[in-house]
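Novice: just the structure for this:
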Amino acid sequence: MTPTLVRHHRHADPYADSSADSSAPVDAGTRARDWAEIQERMLAPLYEAVYDRLEVGAATRLLSLGCGSGLALLIAASRGARVTGVDTDRERLALARERLSPDPGHGAPPGRPAAERARLLVGGPSAAGGADEAEGSYNLLTSFDPIGCAAGDSEGLTPALESAVPLAARGATVVLTGWGPPERCATAAVLRVAARLADPSPTPRSGGWRAARRDDLEDVASRAGLRPDGSGRVSCPFGYADLKSALRGLLSTGLFDAALRATDRSRVEKEVAEALHPYQRPDGTVWMPNVFRYLVCVA
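Specialist: Got it, this is the predicted structure:
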């Protein structure tokens, strides 16, 4: 299983210089790499639990919606699946291409070469078209970007699913994922800071944090015309080597963007750091237990 505690990173820390202009945004490339190197692996237990349950392997033809920097695709490809990923974030997608490209220094991966097993495309589901004719239609659609933490996120996923389902074979499996109950997710306390800084009004605007609801995934499935066929919960603790890594990882998620627009970066970092203090251990590491849900559906 992929470890969730990150102890080192290859690039310079964009948050290290407190004298820098706090209103200047971190560039998109740096933030994408923070996501790929620090934050994305926190969801690896979720990816693996879903793939174990569905017995993902050589017969799987997967379309991943919002594939990000490709860790979930890499895990599926390592099991022999033929994978396609779509995302509108070009920086994250570039990192996914790096991950899924064959590494001549380490020999070819098992089964098909990675370049033959993976397609990575900029855009929404329509960019994917149908699966390779020789392989048949997609038989698994996944949305691993967890819903249930931003106002409007569940409604926003419905159009993407409606575009993706016609690309899949009849009876294909669709997997939706979301945050678990707030009382089981320590990170919810930190996300409340983002909501308060972005919008102090009692009713959050679209994109602002809100607590996950019990039926978020079922509501999405119903709107998209999907039939639920099982569900599960997975422990996904967020673990960081230190406070600086935690800030970098959390701010790479996009969940703090509204707060960064409403105020300045130094204030967001300061208040998030304060919210993280109860989860910092004596050795400096930060550890926040969380639970995520997944819903298995039939198209």
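
Novice: going forward, measure contacts and count neighbours with C-alpha atoms only.
Specialist: Noted.

Novice: which parts of stretch 128-144 are buried?
Specialist: 128, 130-131, 137-144 (16 or more other Cα atoms under 10 Å).

Novice: what does the one helix or strand Glu91 maps to contact?
Specialist: When elements are assigned from DSSP states H and E, Glu91 belongs to helix 90-100. Residues from elsewhere that reach helix 90-100, judged by Cα atoms under 8 Å, 6 or more residues apart in numbering: 28-29, 32-33, 36, 67-71, 74, 87, 114-115, 118, 120-122.

Novice: now stretch 282-291: buried residues?
Specialist: Buried-residue list, stretch 282-291, by 16+ other Cα under 10 Å: 285-288, 290-291.

Novice: one more to put side by side:
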Amino acid sequence: MTPTLVRHHLRQSGSSGSNDPSAPAGPCGRARDWAEIQERMLVPLYEAVYDRVGVGPTTRLLGLGCGSGLALLIAAARGAQVCGVDADEGRLDLARERLTPDSAREAGDGAARATLLACGSPERAAAPEGAFNLVTAFHPVGCVSSIEGLTASLVTAAGLAERGSPVVLGGWGPVERCATASVLRVAQRLADPLRTTGGWRPSGRDDLEDLADRAGLRPDGSGRVACPFGYGDLPSAVRGLLSTGLFDAALEVTEAAQVEKELSEALHPHQRPDGTVWMANVFRYLIART
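Specialist: Sure thing, here's the model as predicted:
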């Protein structure tokens, strides 16, 4: 299993234009921070779901909000044929680095990459062979800017899958079992609700079931998975959490230095004597059927 504790990383100069780890990251830097620091925190969720639905050589997977492709990479390592879509081109570039064979990159095989990963909505996806037989939407429901948009994407994706295929939805577990919730409230408080949408909100008990119902899907099982967030030091924790996009609304209306200061203060109670930062969390998943 991929370790969830992330040791300190110096930001690469190509990501943000600076090797200073305290320098504010731009969109490219945050995409790199997501791939290098934050994305692996959800590996226990990915693996639990793949074990539950039996991902293997016969799986044709469509990942919605695939980010920088770690969940797809894990599925591909199990033999699955994978395809992903995401709205963030920066994260997709990193996914292409992970998922495109070295030989194809050297040959400049853009066509092969285009069939594997697409920027935008699910209709741009193409199943490697035939229809998909698994759809995943691991991005937590409480972290998307538009439930209507996510619902529409699920409806479209379900139409690309074989009838009866599992559609897996991911989300935060109960607030009282998610230590990171207290930290994410900083994003909620700093964001001006009159000027922004999106950001983080606490999860409701039936969020995933309600989303499945909106998309015309039939619930067929669920589970909970421990996903602790672990960082080598406080700067890495700040960078990792800022890379999630949950603080973007706050950054639109508050200076970056102020957001980072308040985020650091919220993280202090979770810092251990050795400098590492640990937060216990529980995530939920729902398996629905088309």
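
Novice: before we move on, back to that, possible to save the buried residues of stretch 282-291 of structure 1 as TSV with secondary structure?
Specialist: Formatted as TSV, the buried residues of stretch 282-291 of structure 1 follow (DSSP: H, G, I helix; E, B strand; the rest coil):
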residue	secondary structure
Thr285	coil
Val286	strand
Trp287	strand
Met288	strand
Asn290	coil
Val291	strand
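
Novice: what lines up against Leu263 of structure 2 once you look at structure 1?
Specialist: Under the alignment (TM-score structural alignment), Leu263 of structure 2 pairs with Val272 in structure 1.

Novice: what about its match, which SS state?
Specialist: With three-state DSSP as the basis, Val272 of structure 1 sits in helix.

Novice: show the contacting residues for it.
Specialist: If a contact means Cα under 8 Å, 6+ apart, then Val272 of structure 1 has 190, 193-194, 247 as its contacts.

Novice: likewise Ala80 of structure 2?
Specialist: 55-61.

Novice: swap in 6 Å and give it another go.
Specialist: Ala80 of structure 2 is in contact with 56-57, 59-60, counting by Cα atoms under 6 Å, 6 or more residues apart in numbering.

Novice: highest neighbour count among these?
Specialist: Arg60 (24 neighbours; other Cα atoms under 10 Å).

Novice: hang on, it packs against Gly84?
Specialist: No - using Cα atoms under 6 Å, Arg60 of structure 2 makes no contact with Gly84, being 10.9 Å away.

Novice: now do the shared contacts for the two.
Specialist: Common contact partners of Arg60 of structure 2 and Gly84 (Cα under 6 Å, 6+ apart): none.

Novice: thinking again about what came up before, among the contacts of helix 90-100 of structure 1, name the buried ones.
Specialist: 32-33, 36, 67-71, 74, 87, 114, 118, 120-122.

Novice: so where do the helices sit in structure 1?
Specialist: 28-34, 44-54, 71-78, 90-100, 114-117, 153-164, 187-198, 216-223, 243-251, 257-262, 265-276 (DSSP state H).

Novice: as a markdown table, the contacts of Ala80 of structure 2 with distance to Ala161 of structure 2 would be great.
Specialist: What follows is the contacts of Ala80 of structure 2, written out as a markdown table (distance: Cα to Cα, whole Å):
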| residue | distance to Ala161 of structure 2 |
| --- | --- |
| Gly56 | 17 |
| Pro57 | 17 |
| Thr59 | 11 |
| Arg60 | 9 |
